[in-house]
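Trainee: Need a 3D model of the following:
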Amino acid sequence: MAIRKMPIGIQDFEGLRNDGYVYVDKTAYVYKLATEGKPYFLGRPRR
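Mentor: This is a model prediction of the structure:
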């Protein structure tokens, strides 16, 4: 099994897909968060 590259600093989707970087599509999870349940706070970690 080959180790796949992480897309750190990659800015375009085409380059991400064509150059073999790891990509995880979370669209279904975002839709579920937006349409079901109560409001969520999506905070970003501090640096």
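
Trainee: Please make it C-alpha for all contacts and neighbour counts, starting now.
Mentor: Noted.

Trainee: Show me what counts as buried in stretch 4-15.
Mentor: By neighbour count with 16 or more other Cα atoms under 10 Å, stretch 4-15 contains the buried residues Pro7.

Trainee: Give me the most central residue, this structure.
Mentor: By Cα atoms, centre = their mean, the chain has its centre lying nearest to Val24, at 5.4 Å.

Trainee: element containing it?
Mentor: Using DSSP states H and E, Val24 sits in no helix or strand.

Trainee: Check the burial of Val30 by counting its neighbours.
Mentor: 10 (other Cα atoms under 10 Å).

Trainee: Here is the second sequence; please produce its structure so I can put it next to the first one:
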Amino acid sequence: MNQQPSFPRKMPIGIQSFEKLRRENYVYIDKTEIMYRLVSTSNPYFLSRPRRFGKSLMLSTMEA
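Mentor: As a prediction, this is how the structure comes out:
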């Protein structure tokens, strides 16, 4: 049985390091399966997303 922490978890606003995000208990939604499917296809992708929208964090997650 999962217990909810008694305090609200921090939102990872501006965090660009996966390791820091996990170490300091920020909210994280695991999308590694989606990223694996994206990377394992033979088609190149251009990630056009707004500033501060998780591009660096996604690359840090893949590196870790």
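
Trainee: Translate the residue nearest to the centre of structure 1 into the numbering of structure 2.
Mentor: Here Val24 of structure 1 is matched to Ile29 in structure 2, going by TM-score structural alignment.

Trainee: and the next element down the chain from whatever helix or strand Ile34 of structure 2 lives in?
Mentor: Using DSSP H and E, Ile34 of structure 2 sits in helix 32-40. Going down the chain from helix 32-40 of structure 2, the next helix or strand is helix 55-63, by DSSP H and E.

Trainee: roughly how far is that next one from the heart of the chain?
Mentor: Averaging C-alpha positions (Cα atoms, centre = their mean, to the nearest Å) puts helix 55-63 of structure 2 7 Å from its chain's average.

Trainee: tell me which strands and helices it is in contact with?
Mentor: In terms of contacts (3 or more Cα pairs under 8 Å, 6 or more residues apart in numbering; DSSP states H and E), helix 55-63 of structure 2 is packed against helix 18-23.

Trainee: what's in contact with the helix it packs on?
Mentor: With Cα atoms under 8 Å, 6 or more residues apart in numbering as the test, helix 18-23 of structure 2 has contacts from Pro12, Ile15, Val27, Tyr28, Leu57, Met58, Ser60, Thr61, Ala64.

Trainee: Pull out the buried residues from those residues.
Mentor: Pro12, Leu57, Met58, Thr61.

Trainee: Using CSV, lay out those residues together with distance to Ile34 of structure 2.
Mentor: Converted to CSV, these look like this (distance: Cα to Cα, whole Å):
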residue, distance to Ile34 of structure 2
Pro12, 20
Leu57, 15
Met58, 11
Thr61, 12
